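Colleague: test case, fold it:
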Amino acid sequence: MTTLENRLPRESFSKALARMCKKLDEAPERLVLEKSAFSGNFEARITITSLWVVGSYARGAEHCGDLDVVINWRSGNGLTPSTQAVKNIFFGPVPRLQCFSGTPKNNSSYVAFPDAVKIWSGPGCNWEKAIESIKVVQGAGREARETDLIPLRPCQMNCCWDGLHNVVEQLKSGILEQEFVAFTPEMITADVGADLDPTARYLFSLQSKKSQALMPPIVRLMDKIEPNLRWYYEGGTSLRCGGSLIRLGLPSIDLHLLMADTGVRQLVIIPHLSARGPNGAWILRRGPNHPDALTFGQRQAYAFTCGGKPVVQANYQVDSMPHSICLLELYKSESAAQRKRGKAEKGLAEEVAISSIQGQELLNSIMGVDAVKIGRTIHALSPRAKGALRKPISTIFSTVA
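Modeller: Below you'll find the predicted structure:
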């Protein structure tokens, strides 16, 4: 877990926990309305029988990221509402409250809590004494978990625990690699009005206000990591900039998009901004042991490079094309690139060099553009290039044999 998470003094959570216990004393049984698009709306009579505090607060940490509690309840009519619905009805809005249903050993988090402390066990119990029994322990904090390799908090994403563990396994095995770019205050408040692509401006206008607040740092990020700055709408809260698929809000992690020839070079997971954080972009890419990277391991090509990166033609267009595309020109040999340079010397800056690119670098370069030109043949790699060139989309593996 990244240290960019904002943590609060435990006193604020002690006060919240006391208010919750008072509410349980007043009404341990309530009607809970569950609104579900799948099973329909229903009402359940719920009685909470026990409440444990778990996590860093239970271990005596001076500062905590949230207040983790486990609540056990029974239903009077056999209907089981969601934990979120029960939490809202019994406790109302409590900042940073994470509720799990069940017991410390078996609960909806799918994680056992051996350090759980029972706080409330029924009206009249001495919950004040139970809270006071937890002493502050110097150096106590979060319990290390395997998913700490992921820089975002689980509740910032729409992903189950099994899905997060799958990501961790693929990161450890080198199938995937990751990068986290923290959003600084300067990035969040940057004025991008004059530089913003009109298509990007329109696509962000379709999003919620919380997603629109992410526009400045996203635009700045794409300027740095994406050679193909063409924007597309991918449905819902998803945008695409070149080879980067951007998921906003409470994003899902669709790893299958990195496991097939989809033209997606990297997944960019960006939750909405929050006081707790972390605020930033979690970028997932193919790693050195990814099957695609291994397939490209021995493949090589030459390209014009600047600053160590292949030069792309962002607005390549000839008379017969209805619109421009982002094109990468590759050469099978250094001599072929030299001949092209001789013909186009005036159009190339002095800092442009001829470099060999191979393996994963070659793969990433190809997946970041609309089309690749080798010799006289142009391979379409995106729907935009397909329409412009009037050619079927080629696989990335057929471009460089």
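
Colleague: contacts, neighbours, all on C-alpha from now
Modeller: Fine.

Colleague: let me see the ranges of the strands in the stretch 151-300 of the chain.
Modeller: In the stretch 151-300 of the chain, the strands defined using DSSP state E, counting those that start in this stretch lie at 176-182, 231-233, 238-241, 244-249, 266-271, 280-286, 300-306.

Colleague: just name the most buried of those.
Modeller: Burial of the strands of the stretch 151-300 of the chain is given as mean neighbour count (mean count of other Cα atoms under 10 Å); strand 266-271 ranks first at a mean of 25.

Colleague: so that one versus strand 280-286, what angle?
Modeller: Here the directions of strand 266-271 and strand 280-286 differ by 160 degrees (axes from the mean of the first three to the mean of the last three Cα atoms, to 10 degrees).

Colleague: residue closest to the middle of the chain?
Modeller: Nearest residue to the geometric centre of the chain (Cα atoms, centre = their mean): residue 269, 2.3 Å.

Colleague: before we move on, back to that, dump the strands of the stretch 151-300 of the chain to TSV, plus distance to residue 125.
Modeller: Below are the strands of the stretch 151-300 of the chain laid out as TSV (distance: least, Cα to Cα, whole Å):
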stretch	distance to residue 125
strand 176-182	45
strand 231-233	55
strand 238-241	49
strand 244-249	41
strand 266-271	40
strand 280-286	44
strand 300-306	71
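
Colleague: now the other sequence, so there's something to compare against:
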Amino acid sequence: MEKRHPRERFTKQLIKMCRALDKAAQHDFEIDDYDKIYKGHMEALQLWVVGSYARGALTCADLDVVVNFTSKGAAPRPRVIQRKFFGSLPLLRVYEGTPETNRSGVPFPDAVLIWTNEDCDWQSRIDSIKLDPSAGRAPRDTDVIPLRVEQMYLRLGDLEKAVDLHKNGVLEWEFIPIDEAMLQPIPVKGKGTPEHQLHLHTKDLGKKTKELVPAVWRLTQEHESEPTWDSAEHEKATLICGSTLIHIGRPALPLRIFDETSYQRLILIPHLTARGPNGAWLIRRGPNHPHWPMVENRTAYYVTYKGTPAHCAHECGFSEVLVLELFKSPEDAKDSIFDAIPETLKFFEVRQATGIDLYNLMLGADVVDYEGDFLALTRAGRYLIEDEYEGCEVDFTLNSFMEIFDTTYHTPTL
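Modeller: Prediction:
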């Protein structure tokens, strides 16, 4: 339950903001980016108050305002803009734009215009808002999003797209709270283990990000049977564990990954804060995802070693590329274990995967080999195919590739 404060507290803040704009409604900025200085200029035109304060609530959790700016040149980050125009005011959320289209990603039909550069009559507009003891936070479509807007790095339209995909069953998600137990240190293990891999990829991260690494590790233990760790080349706080993409800190919302075939799930974990919510937003494909009809009734066989899918590892540049072999029959799958050491044969097992299970199995690999036909699921897989399997078509959509799969079922004769 979020803490609410007396309305008078936010009225004082709103008055301070209007006085600040009366004094200086435009500012110059200098942005230092990799030893280059970029200059910009911004001017405030209007300010609206929105949310529960605009509806006359007697208590509010925070003060939400929308400010319409004009800008020239480089634009600084939202927090820099907020501090420059209004100083450091607690529990203030400033959304750049208009009530109809703004950085929050949602429209505000209850917006009340307070300040404009055309007059100084903001006090009467504040006083004109009628108090309503029954007013509170209005329900919004975006309430299904488990994180606050300020906890993420969003582009315009990201939230509406996520809500729409969730409403239509294309995506589904859950929120997993992070408690003290999840933040306990990771057990120390030797070189070559997944835990050591994770340490190498996170040892140079910032303090607040490293604080979350144990929780990341524990989450992936539940979802990845054969965890292998990697990190994005130019994004230090972006980790990859098997078919799971993880953003830590102030995460983006790259929903496009669910149109491709590199990842099975996306986990967003903002830095821990006093306000919260503190936890992991786990997103995956929902029951109505358009990929599911492609794999419906499709079946194949594969080999496991000690219960996990057996991949063939190939060196491709500085990366290890995993190839998953699939077969039309259990006999073909069994024949592929011809070069196994006799002492290890007992650890191999042939299994069948159908439909969604087959799809999720494939997402754990970079390349899928089905009876001599190849599919690149990742960019690393594409490079391997181009280098070693000439003439193979690269397909990131699964559509044509799944058409060659068998739709009949075989009874294993092993």
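
Colleague: TM-score of the superposition?
Modeller: Overlay of the two chains. TM-score (TM-score structural alignment, normalised by the length of the first structure): 0.73; 379 aligned residues with a Cα RMSD of 4.7 Å.

Colleague: give me the longest helix you can find in the second structure.
Modeller: Counting residues, the longest helix found in the second structure (DSSP state H) is helix 7-23.

Colleague: what residues sit buried inside it?
Modeller: Residues of helix 7-23 of the second structure classed as buried: 7, 10, 13-15, 17-19, 21-22 (neighbour count, 16 or more other Cα atoms under 10 Å).

Colleague: what packs against the helix or strand just after it?
Modeller: Using DSSP states H and E, the helix or strand that follows helix 7-23 of the second structure in sequence is strand 26-33. In terms of contacts (3 or more Cα pairs under 8 Å, 6 or more residues apart in numbering; DSSP states H and E), strand 26-33 of the second structure is packed against strand 36-50, helix 78-86.

Colleague: pick the most buried one from these.
Modeller: strand 36-50 (a mean of 18).

Colleague: any idea of the angle it forms with strand 26-33?
Modeller: 130 degrees.

Colleague: residues in contact with strand 36-50 of the second structure?
Modeller: The contact list for strand 36-50 of the second structure (Cα atoms under 8 Å, 6 or more residues apart in numbering) reads 21, 25-32, 63-76, 99, 108, 110-117.

Colleague: now, which of those lie within strands?
Modeller: 26-32, 63-73, 112-116 (DSSP state E).

Colleague: give me the buried subset of these.
Modeller: For those, buried by 16+ other Cα under 10 Å: 26, 29, 63-69, 112-116.

Colleague: hmm, residue 352 of the second structure is touching residue 300, no?
Modeller: Yes: look at residue 352 of the second structure against residue 300 with Cα atoms under 8 Å: they come within range, at 5.9 Å.

Colleague: how many other residues sit next to residue 157 of the first structure?
Modeller: Neighbours of residue 157 of the first structure under the rule other Cα atoms under 10 Å: 20.

Colleague: so what corresponds to it in the second structure?
Modeller: Matched to the second structure by TM-score structural alignment, residue 157 of the first structure sits across from residue 152.

Colleague: which residues in the stretch 101-250 of the second structure form helices?
Modeller: Secondary structure of the stretch 101-250 of the second structure (DSSP state H, counting those that start in this stretch): helices at 122-127, 158-167, 194-202, 207-210, 213-223.

Colleague: report the distance from the first one to the chain centre.
Modeller: Which is helix 122-127 of the second structure. The gap between where helix 122-127 of the second structure is centred and where its chain is centred comes out at 40 Å by Cα atoms, centre = their mean, to the nearest Å.
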